[in-house]
Structure formats: C-alpha cells, structure tokens
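Peer 1: what's the 3D shape of this:
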Amino acid sequence: MSAQSVLVIDDERDIRELLTITLGRMDLQVEAVGTVAEARRALGERSYDLCFTDMRLPDGTGHEVIELIAATHPDMPVAMITAYGNVDAAVNALKAGAFDFVSKPVDIQMLRRLVRTALQLAEERKTGGGTAAATGAAGRLVGDSPAMQQVRGTITKLARNQAPVYIAGESGVGKELVARLIHEQGPRASGPFVPVNCGAIPSELMESEFFGHKKGSFTGAGADKEGLFQAAHGGTLFLDEVAELPLHMQVKLLRAIQEKAVRPIGAREEVPVDVRILSATHKDLGRLVEQGQFRQDLFYRINVIELRVPPLRERRGDVPQLAGFILRSLAAKSGGVPGRLRPDAQQALEEYDFPGNVRELENILERAMAMCDGDTIGAPDLMLPQRPLRQAEPVNAAHAAMHAPQPGAPVAAQPTVPHAGPGSGVPLDDYISNLERTAIIKALEESRYNKTAAAKKLGITFRALRYKLKKLGID
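Peer 2: The predicted structure is shown next:
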C-alpha cells in the first residue's frame, strides 16, 4: 500500500523544509514547491491526499490554488498557511473552501492533528466511508420539503471543512440537531460533541467553565478543572444561544478562537486546543452587532458560514411526516402502540402556525396522546391554542348567553371575575391552567380524592386526569 502524499506550496524555504521533515516523520510522501506555476504543474501530473498552500506567493495567491483544486481535485482537502495573527486571511480562506488553516510560526503538534483529521476526511471521500452513518444521522432531520432538502445538502457540504458555522433560526426549529449532524458527518465524528447553553452559565463562572482553572486559583477551586474547550478537544464545541454571552466573555472567546489556545484561570501558559466552533441563537445577531451588544469582530469569526434553519410554518408539507415520526418515538419510549391522527387532527396541525416550531409539535402530540381515548387523536385532543380573547369577550358560549344584553337595554358592566382573566396581563395559558386547577381540585375533594371518580365527574379519561395532575403539579 503506497504512502499518502502531501503537496506543500510556499515560497519560504524554511517553511518548506519544516513541513517536509515533519510530514515525512508521519510516513507521508511530500512534494514541496514555491510558486503557483509549479503547483499547477504538480497538480496536473498527479493527485495528492492533502495540500498546504501559503496565502501569498510570488506569482499569485493561495486562493488561486484553492480554486484550482476545487475544480480539478474536489476531494482533496486544502489547508491555508497564514501569517501569525492574520485571521482575516484565514477566514477568507475558509470561505473560499479551505479545509482549515495553520498560522506561522507553525505549531508542530497542531499541524500533526490537522494532518490526521484532513487525511481521515480524504480517505472517507475516496472510499465512501461514513456514508451509512451520515445517512442515518440525517434521517433524524425529518422532512422532504425543498427547504429541508437544501438544509441537508448544506450540512453535507459544511461537514467537509473546519469553518466555523453560525446556525440561525427561531426557537424550536432544531438548531442543536443540525449542529450534531454537521459534527457526525465530518472527520471529527469520533471526537466529542460538547453543547453548551451560553445563557445558562452565570456570568461570574463563565471563564472557569469555558477555559478551566488550576487548583487554588480562587476561593473554592479545590482541584484542577477542565474547561469546555479542553473537553471538546479533537471534536466540536457548540455554542447555543451565543448572543447571551456578556461582552467580557466575547473578548476572551474571540482570542481563544483566533489563537486556538486557552489559558485556564491560574495557569501560567496557554493550552493548545483543536476545536471546531459551531454556534447558534434565535436572536438577530446582526442587529445586536449594530446595537453594540455583540462584538463585530467575534461575529465575523463565528459567522464564516451561515446556515438558516426554516421555521415549521415555512414547510407545512413536512408536518404529517414529522408528526408520524414523533408519535413513533413516543410509542418507543412508552412501549405502547404509535398514535394515529384523524383527518381533522392532521388538517388542524397543517393549518396551525407553530410559533414554537418542532419543539411545540412534540409537546402538542405528547399531550394529545395523554388526552385521547385509545390511540386515535382527534382535533379536540390537540388543544391547539386559540387567539387570546379580548377582556370584554366572554370566556364561553354559556357565559355569553347569560350576559348578552337584551334588545334596547343599556349595556351593563362586565361582572367581576374572581381570577385574573385573559387580557388583564395574565397570559391565556396561565388563566386556563388556573381554571383547570380549581376544577380538578374541587372534583378530587368531592370524590374524596378517588381519581377514577374525579375523572368521571370531570368528564375526562383517567389517563387525561393523570396527565393534567402531572402538568399542573397537583400532588
């Protein structure tokens, strides 16, 4: 079996020699050239498993090399060699299609990790390895609408490089699932996937959580602690709700991304980290930049490539397929039979806007399975939210009939309701929950806490009562 080969393109002899020696010790065949013209000749004569190219060359640029390889050797990963601190050039290289970048002076350990990851990717592309795993992972992103087909196609492309990806989309659309699929379909799949909700970490603990700390570095630091960056070493760090990061942490995060290294609290030296950054938020990050709430330089670093995940209302045709998938998943968890939607229930779902997207659909179906008789779900079982009632509107038809003004009679003021109603500052869901809680407690008391009798008195099934007790926190 022939050794894997690498093409190095750099006009500095010292860099060519360093890479030739380092890669040679990894049992790789290395050909080193110093110009774009020589690179064209070499690429025209044979194919390589990996290419390193400098950004600036005597007769052209590294971008020309990337474009040439993309056109003639699309399966060959390309890594850009950039000057120290020239992150803009690195970002532009990633946008142009580079697999990753390495800064001068070259860190040998980082270089070796990059090479191993790139060669693994090249081998998978040649042999078709990982295809079954990738297909199985993508199967969790349910839907055949054009919008979802485009998302799946984009995920496949993004998995091939190491560029930071910003996943935009409303709450509940599945941004973390998209991030996991990018990770699982790429060469880092065997490494860790570390998701972190940036809005769930107290501000004073963020630096320790992200970068770790040394024993005794502050009060309560009784032992060395590994940070999230170190935990994600060799894999992917997913920064969910990245817009929630305070400005002081945005500065530190930017440096960690640029330098590919972190300094634990209390440590004297930085620790190199090999991490791919994926981030997401439901907020408009561009607008936050304009308002000065999010650093523009960090925005450009994490938003090298943006992937928008469409809301459910923009792909209504996927709702029946999604509903079937969710019902089968619920049945697998409970060990029961998958629920079935009646035509009226399916129509109601297809006409609903789903402000909470896929996550809301999951909650609606889980509740419906608890409320329905048997395993068939009708539209009433879905209990889809209605538009909030105005304060002057009656709560139900009986109330309307009772208080409707007689012809010619003066309009009387609405009677006082003992609980705050919709339109008075209390959300409709909370108002209805309070009414349900009062009715259930009364039925339980009248039936001496016999749940079967209470359910019969309320006109609902025992399973529905049990669900409501759990939902409303009634013990």
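
Peer 1: okay, CA-based contacts and neighbour counts for the rest of this
Peer 2: OK.

Peer 1: A strand includes Leu278, no?
Peer 2: Yes: read with DSSP: H, G, I helix; E, B strand; the rest coil, Leu278 is one of the residues of a strand.

Peer 1: Tell me how far it lies from Thr236.
Peer 2: 7 Å (Cα to Cα, to the nearest Å).

Peer 1: what does Arg313 give?
Peer 2: Going from Arg313 to Thr236 by Cα to Cα gives 30 Å.

Peer 1: ok, these two, which is more surrounded?
Peer 2: Thr236 (28 against 17; other Cα atoms under 10 Å).

Peer 1: Identify the residues contacting the host helix or strand of Ile167?
Peer 2: Per DSSP states H and E: Ile167 is located in strand 165-168. With contacts defined as Cα atoms under 8 Å, 6 or more residues apart in numbering, strand 165-168 is touched by 158, 175, 178-179, 277-282, 302-309.

Peer 1: Tell me the secondary structure at Val30.
Peer 2: Looking at Val30 with three-state DSSP, the answer is strand.

Peer 1: Name the secondary structure element that contains the closest residue to it other than its chain neighbours.
Peer 2: Sequence neighbours aside, Val6 is the residue nearest to Val30 in space, at 4.9 Å (criterion: Cα to Cα, 6 or more residues apart in numbering). Using DSSP H and E, Val6 sits in strand 5-9.

Peer 1: that older thread, ok, of the contacts of strand 165-168, which come out buried?
Peer 2: Buried members of the contacts of strand 165-168, counted by 16 or more other Cα atoms under 10 Å: 158, 175, 178-179, 277-282, 302-305, 307-309.

Peer 1: tally of neighbours for the residue nearest to Val30?
Peer 2: There are 25 residues near Val6, going by other Cα under 10 Å.

Peer 1: same deal with the one 5 residues further on?
Peer 2: Using other Cα under 10 Å, Asp11 has 18 other residues around it.

Peer 1: shouldn't Phe311 be in contact with Lys175?
Peer 2: Quick fix: residue 311 reads Pro, not Phe. No: taking contacts as Cα atoms under 8 Å, Pro311 lies outside contact range of Lys175: 10.7 Å.

Peer 1: shared neighbours of those two, which are they?
Peer 2: In contact with both Pro311 and Lys175: Gly169, using Cα under 8 Å, 6+ apart.

Peer 1: one step back: would you mind listing the outside residues contacting the helix or strand following the strand holding Ile167?
Peer 2: Using DSSP H and E, the helix or strand that follows strand 165-168 towards the C-terminus is helix 175-184. Helix 175-184 is contacted from outside by 134, 137-138, 141, 155-156, 158-159, 167-169, 189-190, 193, 195, 235-236, 238, 240, 278, 280, 309, using Cα under 8 Å, 6+ apart.

Peer 1: Weed out the non-buried ones from the residues you listed.
Peer 2: 134, 137-138, 141, 155-156, 158-159, 167-169, 189, 193, 195, 235-236, 238, 240, 278, 280, 309.

Peer 1: The structure of the following sequence is requested for comparison with the preceding one:
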Amino acid sequence: MTAETVDRRNKTKVADVLVVDDEDDIRELIELSLLRMGLATDAAASVAEARAKLAAGHYRMCLTDMRLGDGEGLEVVEYITEHCIDTPVAVITAHGSMDNAVAALKAGAFDYLSKPVSLEQLRALVKSALEVHKPQVKPEKAAANLTGESAAMAQVRSLIERLSRSQAPVYISGESGSGKERAARLIHSLGPRAEKPFVGVNCGAIPENLMESEFFGYRKGAFTGAESDRDGFFQAANGGTLFLDEVADLPLTMQVKLLRAIQEKRVRRIGDTQEIAVDVRIVSATHQNLKERVEQGRFRQDLFYRLNVIELKMPALRDRRDDIPVLANSILERLSAEAGMRPPHLTKRAHEALLAYSFPGNVRELENILERALALVLGDEIDIEDLHLDPGESEGLGSAPIDIGAAVGSTALQDYLDNVERQAIVEALGKTSGNRTAAARVLGVTFRSLRYRMERLGMKGEKNDKSDSGDEV
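Peer 2: Predicted coordinates for the structure are as follows:
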C-alpha cells in the first residue's frame, strides 16, 4: 500500500482514491481491486458523505456511482469540478445509460465505467487518471504545432490545455486546412496518454467493404485473403488516442458498429467469438456540419452526441490575420531547413498581399503557397509575383496598394479591409442594378467568390434578375 498523500492546501491526510457507492458489495470489490494496485482507499455511501470527505481532505482521484441514496453522482462530479479541480473524477453508470455518462463527461468527469464493472477496465482507468496530475514535461514541438498569438489561437490553446486533462471525447470542427489534426495531436501529447500511440484515421479514405476489418481487425481465415491475425485501429491505439478525421464520411452501417465500440469499450475482430477490452480516447473531426448531416438523416444522432461531448472550434486563417506574418516566417524557416537552404525573406508587398488574401484553404494553403514560392524564387527574397495568389480570392479589390499604416492608424486592419471590400461590392452592385453575376464580372471575381464575400460581410442582397441564378453558382 502506498503512503497516504498530503494536500497542498494543508488539508488533513487522506487516501489515494475516494470510492462513492451506496452498494456495499460493489464498493468493497472496487476497494479490494485498488488495494491490489497499491492504492489506499476511502469510502462514502452518499452524496453528503462524499462532499464532507472532499471538503476535509485531498484525494488523487474519486470514483463515484451515478445513483446514490440521497442524490446523483453527477452532484459529486459538479462539486469536485467547482471545489477540487485537481482531483480527477470518474463515474460508474448502469448498463446502457449512456446519457448519464455523457452528462457526467460534460460536467467535467474524467471518464466513465459501465456496469457490470470490468476490473481490467477499472485498472486501466485508474492508472490513466493518476497520470493526469503528475508533473509532465510538455514537448517543445507540441507548442509549435499551433503557431500564432492572436486571441483566437490563445483561446484554442487554453481549451486544449484543459482538454488534455480529461478522457472525454472531443469533436474538432473547422474548415479544411485549419489545423484540426494538429490540435488533436496536441491534446494527445499534453495528456497522460502522450507515451502511448496516436492513431489517425481518414474515415473518407477507407472503402466501405473494408471498414470493419480496418477498425476492429480480423482472425486468420475469417475471409478469403485473411492469411494471419491482424489488429484494427482500436487495438493499435490501445492505451492512446484514436483520431477519426472526416468522421462525417462514415457510412451509417459503420456508425452503428463504431457507436457500440465506443460505448462498450470492447471490440470483436471479424471471425472471432470473443470481445476484447480496449482503452482508447476518441477525438474526431470534420470540415462538414455534423448537425446538418444529423438533420438530413446521414449521421446518427446518438453517435453525434457521443462524439460531441466537448467541441473545439478551429478558427479560419482569415479570422486570425494577425498570425499570418509569424506563420509565414515559421513555415519558411521550416521549409528552408528541410531543403538545406537559407530562408528567403518576404518583401513588404508580399506581406501585404498575404494579409489581404482570403485563404479559402487556410494554413494548409499558406504552406502550399510558400512551398511553391520557395521552389521557384531565384534570389533571397519573395515578392508578390512569386506568391502566385488567386486574384479571385484577394480581399484588396482593385490594383491600388493597401496603405497598411493608415489602416492600423485609424482602425483594425481586418475592419479596414472589410470596409474596402464592402464599398467595392456596393458600387459594383449599383452599376449592375443589383445583378450579382454581372457585379462579379465587374469586380473580376467568380460569382461563387462574390457570394462567399457577401455572406461573410453580412450583405444579404436580393437576386434581381434571371441571370443571377445562372450556372456559375
């Protein structure tokens, strides 16, 4: 048995784990299992008793049943979240009561177990929870994965710090190229699973007839071509994180199987008669709107709620333009180092052009633009001509250069650019009697680009003639 811990706030000595359950036999079984792990335990049979013990001392972890004689385990979770933030709490739910599990995770629970409690899963959960608050050396590379000092990125990094301390499923939303996988890797690398595998899966790249075998594995002889046993993604990620990229592309049949695996924390290989327990944290992402796909009947609502316990929104690059210069320089330095050359610098005109560009492809597009410029540049500087930006995606309409100094002196740069763009669109619509297709031609952009800009700027114009509904949409 390990030595009892002492709270930093000078509370009384307490055991490692507080077990809260009003059923004596279950509580004793859990306590015995924890004792065999070398952990000192304390017990409470009610919400009131649990609160009193938590108020009197510090525990390294709390494990509570969801149904107690004088209330719900959710009350214990909420108390710990408010008063004992350094204590990870896990809940035990009745079989099939996933709504309770999701509610607890949203309230701040670290993880959950379903009855009947698997001792193997219990041990894995406790080990993971006790790792959460150990002093960890955070990898230097992790911080560099999400470059930028804008308010939007500061908020993202702050949330990632909190998410790394939990095992709750995370859903990362955002446009293509906005850094969703990098955020997922950062969540993994900052958490207690950092030394375990991170397995990334592009759900849209797997043929439907291979999905089950890829996710769950198969036994030798299960089907033609199965010449040996093979593990799936869940087994490969055991103990670590399974990242489901473009999860919206999963077919409905696979969504059912995935939901069961996530809820039960067990999988069965094709051709096997036995299920095996798996301990993985699920992080998912897509650039599509999952809520709309649920409404369209193309994505299961129960799986959506199971994946979307906590949402992390990745901002588009156009919404954090302050980060473009530092991002550009960082990317150039990395690409130049990989190529074994001295990094060229961006001219003032090139910087201004990048700041005025809308970046529909976000950070990934910025990287592609700079990689192309680096490959083609002849000197030691990259000018606007070397960027080869799409004029249809330029925020600075017209050929006159943007006076950055005047913009910053009078108002925020983004507001200045938005005002210039809005005025140009209004003038073009005035010349074409509100015909947006004709206005797009006047501005030298595509109809799609004009429509996107008007939506972003909150300009809801009417379609005034038939040519506005042409095939340019």
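
Peer 1: what's the TM-score here?
Peer 2: For this chain pair, the superposition-based TM-score is 0.80 by TM-score structural alignment, normalised by the length of the second structure; 384 aligned residues with a Cα RMSD of 1.4 Å.

Peer 1: ok so, going back, now whichever helix or strand comes after the strand holding Val6 of the first structure: which residue numbers in the second structure?
Peer 2: Downstream of strand 5-9 of the first structure, the first helix or strand assigned by DSSP H and E is helix 13-24. Under TM-score structural alignment, the match for helix 13-24 of the first structure in the second structure covers residues 24-35.

Peer 1: now swap in stretch 269-281 of the first structure and tell me
Peer 2: The aligned range for stretch 269-281 of the first structure is 274-286, by TM-score structural alignment.

Peer 1: Ok, stretch 339-358 of the first structure next?
Peer 2: The aligned range for stretch 339-358 of the first structure is 344-363, by TM-score structural alignment.

Peer 1: Can you pull out the residues in contact with that stretch?
Peer 2: Contacts for stretch 344-363 of the second structure (Cα under 8 Å, 6+ apart): 175-179, 316-318, 321, 324-325, 329, 332, 365-366, 374, 379-384, 387, 389, 393-396, 402, 404, 417.

Peer 1: Can you flag which of these belong to helices?
Peer 2: Counted as lying in helices by DSSP state H, out of those, are Ile324, Pro325, Asn329, Leu332, Glu365, Leu366, Leu374, Ile384, Leu387, Ile404, Leu417.

Peer 1: Tell me the spatial nearest neighbour of the alignment partner in the first structure of the first one, not counting adjacent residues.
Peer 2: Under the alignment (TM-score structural alignment), Ile324 of the second structure pairs with Val319 in the first structure. When the adjacent residues along the chain are set aside, Val319 of the first structure lies closest to Glu350, with 6.3 Å between them (Cα to Cα, 6+ apart).

Peer 1: Can I take it that the one you found is in a helix?
Peer 2: Yes: according to three-state DSSP, Glu350 of the first structure belongs to a helix.

Peer 1: For it, grab the count of nearby residues.
Peer 2: With other Cα under 10 Å as criterion, Glu350 of the first structure counts 18.

Peer 1: do you know how far it is from Gln150 of the first structure?
Peer 2: 21 Å.

Peer 1: Repeat that for Glu244 of the first structure.
Peer 2: Glu244 of the first structure is 29 Å from Gln150 of the first structure, by Cα to Cα.

Peer 1: Those two - which one has more neighbours?
Peer 2: Glu244 (18 against 13).

Peer 1: And that one, what's its match in the second structure?
Peer 2: Under the alignment (TM-score structural alignment), Glu244 of the first structure pairs with Asp249 of the second structure.

Peer 1: What separation do you get for that match and Ile172 of the second structure?
Peer 2: Taking Cα to Cα, one finds Asp249 of the second structure at 15 Å from Ile172 of the second structure.

Peer 1: need the contact list for Pro287 of the second structure.
Peer 2: Not Pro; residue 287 of the second structure is His. Here His287 of the second structure is in contact with Ser173, Gly174, Glu175, Ser176, Glu246 (Cα under 8 Å, 6+ apart).

Peer 1: How about the contacts made by the last one?
Peer 2: Meaning Glu246 of the second structure. With contact taken as Cα under 8 Å, 6+ apart, Glu246 of the second structure is in contact with Asn202, Cys203, Gly204, Ser284, Ala285, Thr286, His287, Gln288.

Peer 1: Leaving out sequence neighbours, find the closest residue to the fourth one.
Peer 2: Which is Ser284 of the second structure. Leu244 (4.4 Å).

Peer 1: And for the third one?
Peer 2: Once its chain neighbours are removed from consideration, Gly204 of the second structure has its nearest residue in Asp249; the separation is 5.1 Å (Cα to Cα, 6+ apart).

Peer 1: Ok, the first one next?
Peer 2: Once its chain neighbours are removed from consideration, Asn202 of the second structure has its nearest residue in Asp245; the separation is 4.9 Å (Cα to Cα, 6+ apart).

Peer 1: Share the number of residues neighbouring Phe304 of the second structure, please.
Peer 2: 19.

Peer 1: what kind of secondary structure is it in?
Peer 2: Quick answer, by three-state DSSP: Phe304 of the second structure is helix.

Peer 1: so what corresponds to it in the first structure?
Peer 2: Phe304 of the second structure maps onto Phe299 in the first structure, by TM-score structural alignment.

Peer 1: next one: Gly430 of the second structure
Peer 2: Using TM-score structural alignment, Gly430 of the second structure lacks an equivalent in the first structure.

Peer 1: Give the helix, strand or coil label for Gly430 of the second structure.
Peer 2: helix.

Peer 1: so how far is Val280 of the second structure from it?
Peer 2: Gly430 of the second structure is 58 Å from Val280 of the second structure, by Cα to Cα.

Peer 1: cool, and Arg27 of the second structure?
Peer 2: 25 Å.

Peer 1: Between those two, which is the more surrounded one?
Peer 2: Using other Cα under 10 Å, the more surrounded residue of Arg27 of the second structure and Val280 is Val280, with 25 against 19.

Peer 1: Enumerate every residue touching that one.
Peer 2: Phe234, Ala237, Asn238, Gly239, Gly240, Thr241, Leu242, Lys265.

Peer 1: which among those gets closest to Ala44 of the second structure?
Peer 2: Lys265 (27.1 Å; Cα to Cα).

Peer 1: Right, I'll call it a day here.
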